[in-house]
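J.: Predicted coordinates and the sequence they were generated for:
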Amino acid sequence: MNSTENINYEDLRAYREINLSNLKHNLLQIESLLNNNCKVMAVVKADAYGHGAVEVSKYLQSLGIMHFAVACIDEAIELRKAGIVGEILVLGYTPTSRKKDLIYYNISQTIVDINYAKELCENEGILDVHIKLDTGMNRLGTKIEDIEELIEIYKNEKLNIKGTFSHLSRADSLLEEDVNFTNSQIDKFYKIIDILEKSNIDVGKIHLQSSYGITNYKNLKCDLVRPGIILYGVSSIPYDKTLDELSLKPVLSLKTKIASVKVIHESETVGYGNNFTSNRDMKIAVATIGYADGYPRGLSRYDFKVLINGHVAKIIGNICMDQMILDVSNIENLKIGDTVTLIGEDKGGYISIDAISEVTNTINNETLTAIGKRVSKIYIK
């Protein structure tokens, strides 16, 4: 679904509203932190953090974004087939047997280590690549101690070097120990860039900052930045105050419907395991969303709240695979088909994704990307 035009909300079981105006606002906020020569590489992996990679990328492309990053080759191919132009970088591993697909769809591939580079070069064809340097995260990337072999990779005629990058593993923390570690990563990165350039190596576009690198380490000299979670208007860590200066606007709201309303009596139980027992006569409602849709079962029995017609309702019993049960005793004139807001604003009330992630002891990245494919997407401006 591309917009709210001609959409019958009554037909929807559960849906997320994607506010493209807020996405544009966040992009402009990010760009305001960059120097004129630095461009945004929008991270749209994991279906754009649950927001819809194709529609989000199309919209960002209309705003002038020409660099995109994904996690795997199939995400990149999906964007190409949808008409996305410009560079698409695969940040993760692609089997060397798919080198032809990378070339055919004009996709840039990350060199994850030296052996991987050698294997890619054994196959026919010249491939666009970005070389990742491991500066201390010890995930993907070539070890910077292997400088001679690294230089040989840059010189290999089967690799067209489009960029060089690394990843800052603690940039979200301002604790002294973490800042010191991040600064050590930054120093290692620029030292190896300096060595390569003094060896007459063209390192391509350099990039080091993802979301928190952009906000907490603003003055780095890079050609690209890689905003992910902040592009979608939220922090990784629930209630993180370090991003307040950006005035981000959440892009996603999550909503569902009421399927049934009934009265239960005192001492009756509700849901699987009979884990809720009423202490009075109550009006309850069944909402059409569950943990198979990515709404966390871990919110069960925490008195977690949702919004209906601007009123607060409490989740009771265990959240089911496809449904959940609500105490709606305080809500008058409730009817089947009424909207339940799980994330977002409803008549002055607000449920934040931070509240969900805090209770389930995770980060907002996981909460967003866990939203299932059964939950429709509606794009509004």
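T.: In hand now; what should we look at? Residues are numbered from 1 along each chain as shown.
J.: from here on, contacts and neighbour counts on C-alpha atoms
T.: Will do.
J.: Secondary structure element for residue 41, which one?
T.: strand 39-43 (DSSP states H and E).
J.: my bad, should have said residue 78
T.: Residue 78 belongs to helix 73-81 when assigned by DSSP H and E.
J.: neighbouring contacts of that helix?
T.: Helix 73-81 is contacted from outside by 45-47, 53-54, 57, 70, 88-90, 94, 102, 105, 107, using CA atoms under 8 Å, 6 or more residues apart in numbering.
J.: One more: stretch 327-340?
T.: Defining contact as CA under 8 Å, 6+ apart, one finds that stretch 327-340 is touched by 10, 255-261, 282-285, 287, 306-309, 311, 313-316.
J.: and that stretch, how far out from the chain's middle?
T.: In this view, stretch 327-340 has its centroid 32 Å away from the chain centroid, taken as CA atoms, centre = their mean, to the nearest Å.
J.: on that earlier part again, give me the buried subset of the contacts of stretch 327-340.
T.: The neighbour-count test (16 or more other CA atoms under 10 Å) marks 255-258, 261, 282-285, 287, 306-309, 311, 313-316 as buried among the contacts of stretch 327-340.
J.: List the buried residues for the top helix by length along the chain?
T.: In the chain, assigned by DSSP state H, the helix with the most residues is helix 176-198. Across helix 176-198, burial judged by 16+ other CA under 10 Å covers 179, 181-182, 185-186, 188-189, 192-193, 196.
J.: and after that helix, which helix or strand comes next?
T.: Later in the chain than helix 176-198, the nearest helix or strand by DSSP H and E is strand 205-210.
J.: where do the helices sit along the stretch 251-381 of the chain?
T.: For the stretch 251-381 of the chain, applying DSSP state H, counting those that start in this stretch gives helices covering 353-359, 364-369.
J.: Mean neighbour count and distance to residue 79 added to those, as a markdown table?
T.: Converted to a markdown table, these look like this (neighbours: other CA atoms under 10 Å; distance: least, CA to CA, whole Å):
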| stretch | mean neighbour count | distance to residue 79 |
| --- | --- | --- |
| helix 353-359 | 19 | 27 |
| helix 364-369 | 20 | 18 |
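J.: got another, please set it beside the one above:
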Amino acid sequence: MLEARSRAWAEIDEQAIVHNLAEVQKLVGKTKIMGIVKANAYGHGDVACARVLADAGVDFFGVSSVDEALNLRDHGITQDILILGYTPPEHFHYLYEKNLVQSLCSYAYAQKLNDFAGAHHQVIRAHCKVDTGMNRTGVIYQPQEKHMDEILAEYRLPHVHTEGIFSHFPVSDDLQEDSRTFTERQIRLFQEVLNGLQEQGIDPGIRHIQNSYGILNYGDLGMDYCRPGLLWMGVTSDDAIPIRSDPDFIPVLSLYANVSVVKTIQPGMTVSYGRHFTAERPTKVATLSIGYADGLPRLVSNQGWEVLIHGHRCPQIGNICMDQLMVDATEVPDVQEGDTACLVGTQNGQRVTIDEISRKAHTINNETLSALAARVPRMKKRGK
């Protein structure tokens, strides 16, 4: 992480990461934490955040792809790394060369991995993915169709060391009765698989099933690991979604941009592409040096989204441009070029959240944060 300001920048509060980890740990008891740092740690900076997590005791990381895993390895992350997604066969060699753990997307995929490892006189580490209802990847084990034979076969492959097993919740964020029933059924199905393995004399190895909302709403399930992503970042997918627990999370990321120009326009004058904002009064327009190429969704244009300047809420006006956006700063007395606008975070005692952006864009924080562009520097938050 850099230490100097740019035209637009994000600040990462490393102390907040440690605090949030402790809050997660309170919810899951002795269950260990697998730090999910895929998608550049949801836009927070995977390497820098992984280092903070590792220093705080996290000994397992989850990523989406072999490329993400290699990036961590290349930057000195030595802890175990689970690749949650698909690795193409031409990249199988990295799995043993870099001591990575591959999730088994299907039994056919596990066989292909086994054949490759055998041909190269290697053993590749893996976790069995059980599909208890997500219907995305993994061996199906659901009331309508149970492929226990394939799960057993994955554990018996000679050149794939299946040292763990996991599943995933699609509706653990929903507290409606139907969704709760579905999630609780998934938990029972997963336990049924674990029992089936043990009955065959097979140690399932590392067990994990809880994503962030699984942690928030289902507490300690007695597994070996849980998989928080957004939680260690101090946010949920949407702070309007009710949860069963009451953690004290601190958002890790704040987002800022410079004011580049301030001008006053007269009634009838329009702002930005498409001329979708027309001034109804003399309006002080502040242009900020950040836009949709920096990851801000263009969908929030003219939707009443507000940023902070000198602690005053300033509505965004006109269409957001690739590198710039405009706000109505009429109520900010001394706004000028070089001032700092806060798009996410706290300024002068006022707060704006990532949730406000996501809701205006009709999406969730996972997407909004992950879209934050690489050209926006991630900086370590300065001490107070």
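T.: Cool, the structure landed. This is a predicted model, so every value here is computed, not measured.
J.: Can you give me the TM-score here?
T.: The TM-score (TM-score structural alignment, normalised by the length of the first structure) is 0.95; 374 aligned residues with a CA RMSD of 1.3 Å.
J.: For residue 153 of the first structure, which of the helices of the stretch 251-381 of the first structure is the nearest?
T.: Proximity to residue 153 of the first structure (CA to CA) singles out helix 364-369 among those, at 33.8 Å.
J.: which helices and strands does that closest one pack with?
T.: Judged by 3 or more CA pairs under 8 Å, 6 or more residues apart in numbering; DSSP states H and E, the packing partners of helix 364-369 of the first structure are helix 45-50, helix 353-359.
J.: hmm, back to that, which among the helices of the stretch 251-381 of the first structure is found nearest to residue 2 of the first structure?
T.: Checking these against residue 2 of the first structure by CA to CA gives helix 364-369 as the closest, at 19.6 Å.
J.: coming back round to it: from the contacts of stretch 327-340 of the first structure, which land in strands?
T.: 255-261, 282-285, 287, 306-308, 311, 313-316 (DSSP state E).
J.: Would you show me how to pick out the buried ones of the contacts of helix 73-81 of the first structure in ChimeraX?
T.: Of the contacts of helix 73-81 of the first structure, the buried ones go into a single ChimeraX selection, burial set by 16+ other CA under 10 Å:
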select :45,46,47,53,54,57,70,88,89,90,94,102,107
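J.: so can I have a markdown table of the contacts of helix 73-81 of the first structure showing secondary structure and distance to residue 205 of the first structure?
T.: A markdown table is the format used below for the contacts of helix 73-81 of the first structure (DSSP: H, G, I helix; E, B strand; the rest coil; distance: CA to CA, whole Å):
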| residue | secondary structure | distance to residue 205 of the first structure |
| --- | --- | --- |
| 45 | helix | 20 |
| 46 | helix | 24 |
| 47 | helix | 25 |
| 53 | helix | 24 |
| 54 | helix | 25 |
| 57 | helix | 21 |
| 70 | strand | 17 |
| 88 | strand | 14 |
| 89 | strand | 12 |
| 90 | strand | 15 |
| 94 | coil | 21 |
| 102 | helix | 19 |
| 105 | coil | 21 |
| 107 | coil | 16 |
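J.: Which members of the contacts of helix 73-81 of the first structure are the farthest-apart pair?
T.: Maximum pairwise distance among the contacts of helix 73-81 of the first structure (CA to CA): 21.4 Å, between 57 and 94.
J.: that older thread, average distance between the helix holding residue 78 of the first structure and the second structure?
T.: After superposition onto the second structure, helix 73-81 of the first structure sits on average 0.5 Å from its aligned residues (mean CA distance after the TM-score superposition for the first structure).
J.: from the chain's centre, how far out does that helix sit?
T.: Relative to the chain's own centre, helix 73-81 of the first structure is displaced by 17 Å; criterion: CA atoms, centre = their mean.
J.: ok, now stretch 16-24 of the second structure?
T.: Relative to its chain's centre, stretch 16-24 of the second structure lies at 15 Å (CA atoms, centre = their mean).
J.: okay, and it goes to which residues in the first structure?
T.: Aligned using TM-score structural alignment, stretch 16-24 of the second structure spans residues 22-30 in the first structure.
J.: give the contact list for whatever residue of the first structure lines up with residue 104 of the second structure.
T.: Residue 104 of the second structure maps onto residue 111 in the first structure, with residues paired by TM-score structural alignment. Neighbour list for residue 111 of the first structure: 117, 129-132, 141-142 [criterion: CA under 8 Å, 6+ apart].
J.: Next: residue 373 of the second structure.
T.: 43, 293-295.
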